[in-house]
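got a predicted model here, sequence first, then my questions.
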Amino acid sequence: MTALHPLFALFIFPAGLFLILISFFFEWLDRKLIARFQNRQGPRFLQPFADIFKLLAKEEIVPIGVHRTLFMALPIFAFACVMTASLYVPFFGFKAAWHIRGDLIIAMYLLSAMTVCLGMAGTNSINRFAVVGATRTLTQLFAYEGPFMLALLMPALVAQSWTISSIADYASNHTWMIVTQPIGFIVAIIGLIGKLELPPFDAPEAEQEIVSGALSEYSGRGFGLFKIAKNVELVIGLALITVFYLGGIVNPLLFSIKMVVLLCVIALMQSTLTRLRIDQTVGLWWQAGAILSLAQLLIIILVRVR
């Protein structure tokens, strides 16, 4: 019975069931904020829960012309990668469930695996909309992944550690890095929006053009797992930015307020900015994001040398 207690605690908090439920709340809050910004009512509180329960209860239809094993395995693998990444991230003022040296690199690669799974899911299909969506997903990956990684590595460079818990401890005892590294903070926010394929970086799943993009052939449990994985990735991204740039690990209430404020900023950007074409995303953001990140990195290096 004693051996089961750590397993139960790990499942409930900070990963597992608790994190999934929190991700539904953040999805509802994001949709509600966007609706209010656009002078609409928005969904009711239980709408995301009802949507996911309906998807998980529906039959999984495997289309003709796909590799069946790969089609079924990709949503599970994407979900597993995101949930594994969550083990290394502090949530709501509590320390991470697990930490090892260099876990920041591990977490970033696990989060990137989610996007790769989306691309593979689209290219595994003969549906032209899915193939176009997958092509856009993988193309956009090169635009935001580099700047986003640099934005998370800059606090690590200042803290002289690649371990998330060590960076969090450093951020808790020093000036907020949003003050000392404002460019990195902006790049991290925009990079997270691109990573989640939210407006204005939603060309890979533009409903008016390519239905649901890479996931056009998915339904039921597969689509539901991808949806849960994206919601959890949103919470992980907000938690990482909060820990690195907004004062590290603090009491749960203040930490939650910071995450909600960041979500409000993301929702406001989704409501006010128009969709960028894939060539605009790659051309403009890759150049601007990479240059800004490298400029901030150069400033950090120069300051440390002095």
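Yep, that arrived.

for the rest of this, base every contact and every neighbour count on C-alpha atoms.
Will do.

can you pull out the helices in this structure?
4-12, 17-37, 47-57, 68-86, 103-123, 128-159, 164-172, 177-180, 182-195, 207-210, 220-245, 252-272, 278-280, 286-305 (DSSP state H).

dump those helices to a markdown table, plus mean neighbour count.
Shown next, in a markdown table, are the helices of the chain (neighbours: other C-alpha atoms under 10 Å):
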| stretch | mean neighbour count |
| --- | --- |
| helix 4-12 | 12 |
| helix 17-37 | 19 |
| helix 47-57 | 15 |
| helix 68-86 | 19 |
| helix 103-123 | 21 |
| helix 128-159 | 22 |
| helix 164-172 | 22 |
| helix 177-180 | 16 |
| helix 182-195 | 22 |
| helix 207-210 | 13 |
| helix 220-245 | 23 |
| helix 252-272 | 17 |
| helix 278-280 | 15 |
| helix 286-305 | 16 |
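
residue 130 touches residue 123, doesn't it?
Yes - assessed by C-alpha atoms under 8 Å, residue 130 is found in contact with residue 123 at 7.0 Å.

in space, what's closest to residue 233 - neighbours in sequence excluded?
Among residues not flanking residue 233 along the chain, residue 82 sits closest, at 6.4 Å (C-alpha to C-alpha, 6 or more residues apart in numbering).

okay, now the one to match up with it:
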Amino acid sequence: MSWGQPVRIPADIEQEDRIVGGFTARQLAILGGTGGILYTAYLIIGDRVPLAMCAVVALPVGILGVLVAIGRRDGVPLDRYLLAAVRYQRSPKSLVPAPGKAAPAPSWVAARSDPRPAPLRLPARGVANDGLIDLGPDGVAAVAEVSTVSFALRTPEEQDALVSVFGGWLNSLSGPAQILVRAERVDLTETITTLVENARGLPHPALTDAAHKHAAFLADISARHDLLRRQVLLVIREPSAKGRDAAAARALRRLDEAARLLSACGLTVRPLDAPATGALLASCFDPAAPPTSEIEFAAQDEVITRGERR
């Protein structure tokens, strides 16, 4: 039995199909639309305008159509990039949390020419008690923090084993998954306080003095530098076609499978509970805020005031 020649799969499986002459259907539609507009304009005004004048006007339009069809910016097709820019310019810039529509401004607010705020639509509806993020019609998402390993310090055989185990986990994926690497601010206040308090019970004065010097060293570093640490997150998403409970069970089961498979690489997968997930989502809105800052929320009808420092 002959299996025939092997089929080569392109590296980019989401690449659009080439229809004619290396152009995709989208590019052909743009080029055809540009040509149709120019031809229609020539049929309308060609008898009344000299041919040279028609060519002068049609040349920039044709070049613009070709650029929009084949051009790219930051890996995005130029037509989609321009459409996103137009959509951004037309979309409201002032967004407020509102379940339905934004409430009208109070009468004492001088609403001159400022546009009315629009409701803020967030993909996350809330965080459940089990730490899962409710995405509404898009299902649920489970977030876990993953430890790291030193790949460069391993031998070639160990590196091959790590890649093999990681590739096996990728091949076992049965749904959407995201690996997010983010920088998180580090607050050493608690560490310094604990170090100073424990220094009092050390058996030798030299150890106490060394502990105080180390605490001063950490305080100096924290005051002069913005300390960051790398955090690796694994996000598992499951659609809620069969109900939220079934999606939550599948998401948690996939996290357990990831923890079991990645443990062979020396990685620890720790699912985030509800408080940790809520803190993670809150930090995404203001990444530069110190982790110890307290956030106060105003009531719906409460007037927000800001004091000035003197």
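All right, it came through fine. Everything numeric here is computed off the predicted structure, so don't read it as measured data.

care to give me the TM-score?
These two chains, once laid on top of each other, score a TM-score of 0.22 by TM-score structural alignment, normalised by the length of the first structure; 114 aligned residues with a C-alpha RMSD of 6.3 Å.

mind giving me the packing neighbours of the strand ranked longest in the second structure?
When the second structure is scanned for its longest strand (criterion: DSSP state E), the result is strand 228-238. Using 3 or more C-alpha pairs under 8 Å, 6 or more residues apart in numbering; DSSP states H and E, the elements in contact with strand 228-238 of the second structure are strand 140-146, strand 177-185, helix 244-262.

the second one vs strand 228-238, what angle?
Relative orientation of strand 177-185 of the second structure versus strand 228-238 (axes from the mean of the first three to the mean of the last three C-alpha atoms, to 10 degrees): 150 degrees.

strand 177-185 of the second structure vs helix 244-262, what angle?
80 degrees.

the helix or strand just after strand 177-185 of the second structure - contacts with which helices or strands?
The element immediately downstream of strand 177-185 of the second structure (helix or strand, assigned by DSSP states H and E) is helix 189-199. With contacts defined as 3+ C-alpha pairs under 8 Å, 6+ apart, helix 189-199 of the second structure has these neighbours: helix 205-224.

coming back round to it: roughly how far apart are the residue nearest to residue 233 of the first structure and residue 186 of the first structure?
Separation of residue 82 of the first structure from residue 186 of the first structure (C-alpha to C-alpha, to the nearest Å) stands at 23 Å.

hang on, residue 19 of the second structure is in a strand, isn't it?
Yes - per DSSP: H, G, I helix; E, B strand; the rest coil, residue 19 of the second structure lies within a strand segment.

surely it meets residue 25?
Yes - applying C-alpha under 8 Å, one finds residue 19 of the second structure in contact with residue 25, separated by 6.2 Å.

what about stretch 194-207 of the second structure, start to end distance?
The straight-line separation of the ends of stretch 194-207 of the second structure (C-alpha to C-alpha) is 15 Å.

pretty sure residue 18 of the first structure sits against residue 8.
No - here residue 18 of the first structure does not reach residue 8: they are 11.3 Å apart, not a contact under C-alpha under 8 Å.

what about residue 87 of the second structure, neighbour count?
11 (other C-alpha atoms under 10 Å).

host element of it?
With DSSP H and E as the test, residue 87 of the second structure turns up in helix 78-90.

for that helix, packing partners?
Under the contact rule (3+ C-alpha pairs under 8 Å, 6+ apart), helix 78-90 of the second structure is packed against helix 51-70.

after the helix it packs on, heading C-terminal, what element do we hit next?
strand 72-73.

can you list contacts of that following strand?
78, 81 (C-alpha atoms under 8 Å, 6 or more residues apart in numbering).

if we go to 10 Å?
Here strand 72-73 of the second structure makes contact (C-alpha atoms under 10 Å, 6 or more residues apart in numbering) with 78-82.
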